[in-house]
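J.: Following is a predicted model, sequence given first.
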Amino acid sequence: MSGNDSAGKCPVIHGANTEVGNDVMEWWPNSLNLDILHQHDRKTDPMGDDFNYREEVRKLDFDALKQDVKDLMTDSQEWWPADWGHYGGLMIRMTWHAAGSYRVADGRGGAATGNQRFAPINSWPDNGNLDKARRLLWPIKKKYGNKLSWADLLALAGNVAYESMGFKTFGFSFGREDIWHPEKDTYWGSEKEWLATSDNENSRYDKNRDPESLEDPLAAVMMGLIYVNPEGPDGTPNPLETAKDLRVTFGRMAMDDEETAALTIGGHTVGKCHGNGNPDNVGEAPEGADVEEQGLGFNNKVTRGIGRDTVTSGLEGAWTANPTQWDHGYLEMLLDHEWQNVKSPAGANQWEPVDIKEEDMPVDVEDPSIRRKPMMTDADMAMKVDPEFRKIADKFRANPELLDDAFARAWFKLIHRDLGPKERYIGPEAPTEDLIWQDPVPKGSTDYNVEAVKEKIADSGLSISDMVATAWDSARTFRQSDKRGGANGARIRLAPQKDWAANEPERLSRVLKVLEPIAAESGASLADVIVLAGNVGIEKAAKAAGHDIVVPFTPGRGDASEEMTDADSFQWLEPLSDAYRNFLKKDYNVQPEELMLDRTQLMGLTGPEMTALIGGMRVLGTNHGGTKHGVFTDREGQLTNDFFVNLTDMAYSWVPTGNNLYEIRDRKTDKAKWTATRVDLVFGSNSILRSYAEVYAQDDNQEKFVKDFVKAWNKMMNADRFDLE
């Protein structure tokens, strides 16, 4: 072959732009990555703009679906045989792990999106062989089609599994909408290897591995785990230390000690662990497997690798003598025996009873004539040896009905935590009881004169910045991740929100004292009046800039009470930074602009919406504490595009003057004209954000800017209006 012969050369670029060097962040690691704002671009969704899953699922034959899922439990497939002829344990683990990735710090993770189908979660070590559970469910998903999301099916399967084993669940709601692309920008930890121990250079703990030092917003103790290490901290058996891990990990899932104990006990009442073989024979995870595996992974092609010879966690054995039945044998097994640490056939640390009668042992998953020793994980042993968990275990054993109720409620909370308020529940089994973790809000009045209320607000003496900032602070807590927070409920007037530094408690109290009488006199909720005040401020500012606009408003928000508010849980919603009001509580180990993107994505805003809102709020003078950073205008209080005009004007230079502080100087005189922070200047420095800023800086786009600002504002004020669905 001659040197210039091109035959045999590949005609395409290798790696589909995933190889090192093809990504902007590889070349310039300090560049701001805006991908998180485009996480679920509509271009990835095959269903089209007109598809509304929450309307489609209401057409579902719920009874027929449940019967099909129940029938599946005992329809053992040769390619992946069911333990004891029942898939219940596998399906419960699948549901548990889909829901258990939820963390209360940012509301990310959880079962509400069907994210377990995608990397990295589909290939986490802790999710080994759950690809088989999802593939077993495919005929059901195929049958019900668009009326049933994967997210709902993954949650439903575990619920039905418990019912098929004799347990009465608390209920179930449909309404989870599928995503179609991995949430690759969700932070799951900085470790570069699976199951890295706490001495890893990128450890999520401090050097002493204090469980309380677990890096925010993480909940799992290791990269690739859902909860705690079943072998013990860093793989070393130590039930008392594992108890500490349990409290932190489950606490970061918004579970208390009793819920943690109930979930551990109830979760391990059925099913088994799998570690009867050589873990080195287990193949690649789904995301790394070759095409002939067809999306399956963890396959053993060396030895049998199924049935009794399955290797998943590496631990081996069942917890109870009746692993396919809901009973109270778990606590009898745990508390009535002494336990010793042993190695499983796969080499994992686990606990087995020192002495046990053969008739008390579970039978083999394939041959009922063979008895196998039960086992316990380190987390199970924590229920026995930790004094507080032991008290709960003893209480549950003495009162089995308490365990049944506690587990039913904790399980329901686990698989519904990120579905949102009760208003979003769909289906005949959705419970009617108000639960505090659902953040209940009473229905508000719509029978009042909106224009009369606006007039009273306009004449109240409140400044534009007071009105707009207070409305923003009330709404900005909304998280699309778990549908928490927002303006509905007016919880900004309650603990803990009224005392957050980000809300400027003194200013907030002053503004609320003006708005509360207006609400009381008009019959409107305070939540509505707060939002209306923001609208009034914007309308005033727009008019002053020559734009006669009306900000859309829909009444009906309610006012939550202290009794309806889980104050401890709401502490996680505190804004530690807010680029929209140029607020940073303290310096963090990430740049303020990265925090801006994270909060923007949680609020459900796009890059252009973020740009319009920040530029508008700067010129309205809504900065936290009244600072002038980023207020690039001589017409503060008017809704102009001056922020963008002056930011992009080459008549000025930009000079660092301190930590996160800059001066904007006139090039001719070298005199300081304005001051700024990083989140101000990033709209001129980042190429993508600058492209948005330039749009709004154009001479012909002043009106477009005002309209875009109002549209984005209205979106935020209504983000939590699930009563409008």
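T.: Cool, the structure landed. Numbering: from 1, shown residues only.

J.: rest of the way, CA atoms for contacts and neighbours
T.: Will do.

J.: Assess the claim that P608 and R690 are in contact.
T.: No - the criterion here is C-alpha atoms under 8 Å, and P608 misses it with R690 at 10.4 Å.

J.: Between those two, which contacts overlap?
T.: With contacts taken as C-alpha atoms under 8 Å, 6 or more residues apart in numbering, not a single residue reaches both P608 and R690.

J.: In terms of secondary structure, what does the helix or strand harbouring L90 contact?
T.: Taking DSSP states H and E as the definition, L90 sits inside helix 88-100. Where contact means 3 or more C-alpha pairs under 8 Å, 6 or more residues apart in numbering; DSSP states H and E, helix 88-100 is packed against helix 130-144, helix 150-164, helix 400-416.

J.: what comes up buried for it?
T.: For helix 88-100, burial by neighbour count (16 or more other C-alpha atoms under 10 Å) applies to 88-100.

J.: report the angle between the axes of it and helix 400-416?
T.: 60 degrees (axes from the mean of the first three to the mean of the last three C-alpha atoms, to 10 degrees).

J.: Check the offset of helix 88-100 from the chain's centre.
T.: Offset of helix 88-100 from its chain centre (C-alpha atoms, centre = their mean, to the nearest Å): 18 Å.

J.: from the helices and strands packed on helix 88-100, which stretch is densest packed?
T.: helix 150-164 (a mean of 25; mean count of other C-alpha atoms under 10 Å).

J.: Specify the angle between it and helix 130-144 in degrees.
T.: When the same axes, to 10 degrees is applied, the directions of helix 150-164 and helix 130-144 differ by 100 degrees.

J.: what element comes up after helix 150-164 heading to the C-terminus?
T.: Assignment by DSSP H and E places the next element after helix 150-164 at helix 239-251.

J.: list the helices and strands that following helix packs on?
T.: Helix 239-251 is packed against helix 257-267, helix 378-385, with contacts defined by 3+ C-alpha pairs under 8 Å, 6+ apart.

J.: Out of those helices, the one nearest D578 is which?
T.: Across the helices and strands packed on helix 239-251, the minimum distance to D578, taken as C-alpha to C-alpha, is reached by helix 257-267, at 32.9 Å.

J.: show me where this protein has strands.
T.: With DSSP state E, the ranges of strands along the chain come out as 272-273, 317-318, 339-343, 349-353, 577-578, 583-584, 652-658, 661-666, 672-676.

J.: Can you tell me what sits against the longest one?
T.: Spelled out, it's strand 652-658. Against strand 652-658 from outside (C-alpha under 8 Å, 6+ apart): 662-667.

J.: Give the buried residues for it.
T.: For strand 652-658, the neighbour count (16+ other C-alpha under 10 Å) marks 652-654 as buried.

J.: Report the inter-axis angle for it versus strand 661-666.
T.: Here strand 652-658 runs at an angle of 150 degrees relative to strand 661-666 (the same axes, to 10 degrees).

J.: got it, and the fourth one?
T.: Computed with the same axes, to 10 degrees, the direction of strand 349-353 lies at 150 degrees from that of strand 661-666.

J.: got another, please set it beside the one above:
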Amino acid sequence: MSSKHTNVWDINDPSAAAKCPFLGNPDQLVAGKGTTNRDWWPNELKLNILRQNGTSSDPMDKDFDYAAAFNSLDFPTLKQEVIDLMTDSQDWWPADYGHYGPFMIRMAWHSAGTYRIGDGRGGSSSGSQRFAPLNSWPDNGNLDKARLLLWPIKKKYGKNISWADLFILAGNAALESMGFKTFGFSGGREDVWEPEQDINWGYEDEWLGEKERHEGDRELKGFLGATHMGLIYVNPEGPSGKPDPIGSAYDIRETFGRMAMNDEETVALVAGGHTFGKAHGAADPEKYVGAEPHGATLEEMSTGWKNTYKSGVLDDTITSGLEGAWTPNPTRWDAEYFDVLLNLDWELTTSPAGAHQWKPSNPDAPQAPAAGGNGTQGIMMSTADMALKMDPEYRKISEKFHKDHKAFEDAFARAWYKLTHRDMGPLSRYLGPELPKEELLWQDPIPEANGYTLSDSQVATLKTAIDATDLSASDMVSVAWASASTFRNSDKRGGANGARIRLAPQNNWEVNNPEQLRKVLNALKDVQDNAGFDVSMADLIVLAGGVGVERAAHNAGHKVTVPFTPGRTDASQEQTDIDSFGYLEPRADGFRNYQKGGMETAAEELLIDRANLMELSIPEMTALVGGMRVIGCNYDGSKVGVFTDKVGALTNDFFENLLDFTYTWKALSSDDTLFSGTDRRTGDMKFTGSRVDLIFGSNTELRAIAEVYGANDGEERFVNTFVSAFAKVMDADRFDVK
């Protein structure tokens, strides 16, 4: 739910500093005051996301193994303690109806609900709800208290249960404590220790702003997943706060679709979640609610939204601005949500906080208990709820679930499991005794290895056979890169395991050069057929990439061995959700000098974004770009950025020639995306380069790395870094051996 408490960040307003969670009041003592480089040069390429989450901010030992720590838990005892917490109402933040279940469901939902399939970012797998901006979003109002209620359990179990896992376990325990049977639970989410800097949550400078995030027919820009700044999905009052159920249905379908939910899953989640609990809008938040946690005073100790209206709790709580429960029994799993939604007539009204909501027009409509246990209050629906009744497609699904409660139960159980586990990656990362036996398509299943591996002698035999094909180093490295570089650490999807590059949709992506891809796959199929032992195509593709790198290094006078870990298996087309994998198609891949037309974001920024998704450091990214260029791995075989006369040799020529002031550079295109490198002495054009190429000479931090690799004594260091970084990309999805 959203908050009516908006913060406009106007630096010309003296009160803005107190409102904005990222601006300090010059009249107060604050940390970090003063001008920084970013203030003077706001357009500087920001490399911070390639430095985040390093060991410097991680308090755990370097060899800490969270999976082992989690598996050491007495899980049934832990879960029972979480269930017991649900009815252990605390005086400092008493539970509505004497049950924290709805509160914990909302916390878990909002932890997971930030996930977006477009770039895999957001979601529950990192415990990021502890940090800004998420801990201070209007939609997360008062969830700081939910986390504090869990602290005694977290304190007891310490490092053996991450906050990220505890959030989702609390949601599951809450559901089960109120009579719902969940589909299952997996641990394995590891906490981050600082805010995630790689996520663009939007462009607005005010809470609940929306002007900058839509284009066309109210379509969200880029990978954004919410209609307003600071919301998880949509404004419950309706689009732009207008009580328009049909317009709300459009927004709901757009935002839930960006979380990989179809219409049936969406209806199940909304109805299932709103079977429990209530919304809080006892009074006008502008009058009574204080700053969010990240903007609150020091003594509030990471809490916020201090409510001075009467008691400030239970029936006096202010969160979303809407007021009331959805069903007559808000702490019990039942069929009443669809009973009241579909069987009652509803009319528009406003809450005590002034928010648009809907009330039954039937005089005999059922009542819900008051949150504090004294008396009753009327039930309500938000405009977003009314969308499930008014939108024709949502209405059909709602009527289906109303008639068949078991179907609704199953749909909600599966959708909740998907919501809370969508960003965990392959099943090899799932931990605990409550894993479902059923394997689901959205989990990107890959056949188990079942003991399959390759001996050293078999690997040597395969390398000899690959080397004997007519494939060039460029062919082999390009296809191996295309297969492995789909991996994104944000939701642990993609990668070389499964060899999905030979399947739709990846085999037809422009960036993968389908003609070259077919040539390489056909050659490797011959190697596979003639091997005389079992070998997966996934292993062959990666092994061939290593052969290509070793050949390119040999051509430059270096003897290297690219590390190779066998054990990958091949997925089938039936195990591959074409629509879901379509989101992994690169909009840009600076390593292959590829960018789709019509992109508004600069190519160098997209390179940083992609390197971040692959967990590359700045030196690794730099070495990989330089090496891919000289090996000749541009997606279209072009010479752009290929600053060498020895294509196919792993030299440091890319850096040497880029940094050589023998050449002068100027733009060849009006949009500054293509540049020429001209010999100052002769006037002849020697090279062409993209923005991705020139950034390694232009940006001072990247130039510092390029100078190391481009020096007379730098080639060996460059080659070694390239080899290790290439192997890292090839193994990025090998959680089975990490």
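T.: Perfect, thanks for sending it. In this text the structure is predicted, and so the values were computed from the model without any measurement.

J.: Superposed, what's their TM-score?
T.: Overlay of the two chains. TM-score (TM-score structural alignment, normalised by the length of structure 1): 0.95; 702 aligned residues with a C-alpha RMSD of 1.4 Å.

J.: Tell me who's in contact with the counterpart of V719 of structure 2 in structure 1.
T.: Under the alignment (TM-score structural alignment), V719 of structure 2 pairs with V706 of structure 1. Shown in contact with V706 of structure 1 (C-alpha under 8 Å, 6+ apart): 542, 547, 639-640.

J.: Now the buried members of those.
T.: When these are checked against 16+ other C-alpha under 10 Å, the ones flagged as buried are 542, 547, 639-640.

J.: Out of those residues, list just those in helices.
T.: With helices taken from DSSP state H, the overlap with the buried ones among the contacts of V706 of structure 1 comprises A542.

J.: which of the buried ones among the contacts of V706 of structure 1 sit farthest apart?
T.: Using C-alpha to C-alpha, the buried ones among the contacts of V706 of structure 1 reach their maximum pairwise distance at H547 and T640, which is 9.4 Å.

J.: So what's the residue count around whatever residue of structure 1 lines up with V270 of structure 2?
T.: In structure 1, the residue matched to V270 of structure 2 (TM-score structural alignment) is T264. T264 of structure 1: 17 surrounding residues under other C-alpha atoms under 10 Å.

J.: Go ahead and confirm T264 of structure 1 touches M381.
T.: No - if you go by C-alpha under 8 Å, T264 of structure 1 and M381 don't touch, sitting 10.5 Å apart.

J.: In structure 1, what stretch matches stretch 676-683 of structure 2?
T.: Under the criterion TM-score structural alignment, stretch 676-683 of structure 2 matches residues 663-670.

J.: distance between the matching stretch and the chain's centre?
T.: With C-alpha atoms, centre = their mean, you get 45 Å for stretch 663-670 of structure 1.

J.: distance of the alignment partner in structure 2 of V645 of structure 1 from V692 of structure 2?
T.: Aligned by TM-score structural alignment, V645 of structure 1 pairs with E656 of structure 2. Distance of E656 of structure 2 to V692 of structure 2, given as C-alpha to C-alpha, to the nearest Å: 16 Å.

J.: between those two, who's got more neighbours?
T.: For the pair E656 of structure 2 and V692, the greater number of neighbours falls to V692 (25 against 21), based on other C-alpha under 10 Å.

J.: Might you report the residue contacts of the corresponding residue of structure 1 for that one?
T.: Counting by TM-score structural alignment, V692 of structure 2 lines up with V679 in structure 1. With contacts defined as C-alpha under 8 Å, 6+ apart, V679 of structure 1 is in contact with 579, 582, 592-593, 596.

J.: just checking, T470 of structure 1 touches I530?
T.: Yes - using C-alpha under 8 Å, T470 of structure 1 is in contact with I530, at 7.0 Å.

J.: So for the two, which sits in the more crowded spot?
T.: A direct count of neighbours by other C-alpha under 10 Å for T470 of structure 1 and I530 places I530 higher, at 30 against 23.

J.: Buried ones in stretch 73-80 of structure 1, by neighbour count?
T.: For stretch 73-80 of structure 1, the neighbour count (16+ other C-alpha under 10 Å) marks 73-74, 76, 80 as buried.

J.: What is the corresponding segment of structure 2 for it?
T.: So stretch 73-80 of structure 1 sits over residues 86-93 in structure 2, by TM-score structural alignment.

J.: and the end-to-end length of the matching stretch?
T.: End to end - C-alpha to C-alpha - stretch 86-93 of structure 2 spans 12 Å.

J.: how about the helices in the stretch 401-550 of structure 1?
T.: For the stretch 401-550 of structure 1, the helices defined by DSSP state H, counting those that start in this stretch cover 450-458, 464-475, 505-522, 526-544.

J.: Quick one: the ones you listed as TSV, columns for distance to D23 of structure 1 too.
T.: Converted to TSV, the helices of the stretch 401-550 of structure 1 look like this (distance: least, C-alpha to C-alpha, whole Å):
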stretch	distance to D23 of structure 1
helix 450-458	51
helix 464-475	36
helix 505-522	44
helix 526-544	41
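
J.: what residues are up against the counterpart of G283 of structure 1 in structure 2?
T.: Using TM-score structural alignment, the partner of G283 of structure 1 in structure 2 is G290. Listed by C-alpha under 8 Å, 6+ apart, the contact partners of G290 of structure 2 are 296, 304-307.

J.: From those, pick the one nearest V527 of structure 2.
T.: G304 (63.1 Å).

J.: And for that closest one, the neighbour number?
T.: 23.

J.: Aligned counterpart of it in structure 1, please.
T.: Aligned counterpart of G304 of structure 2 in structure 1: G297 (TM-score structural alignment).

J.: Nearest residue to that match in space, ignoring adjacent ones along the chain?
T.: Nearest non-adjacent residue to G297 of structure 1, counting by C-alpha to C-alpha, 6 or more residues apart in numbering: P286, 3.9 Å away.

J.: re the thing from before, which of the contacts of strand 652-658 of structure 1 ranks first by neighbour count?
T.: I664 (23 neighbours).

J.: give me every residue that touches it.
T.: 652-655, 672-676.

J.: want to throw the residues you listed into TSV with distance to N122 of structure 1?
T.: As requested, the contacts of I664 of structure 1 are exported to TSV (distance: C-alpha to C-alpha, whole Å):
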residue	distance to N122 of structure 1
Y652	51
S653	49
W654	46
V655	47
A672	54
K673	53
W674	50
T675	47
A676	43
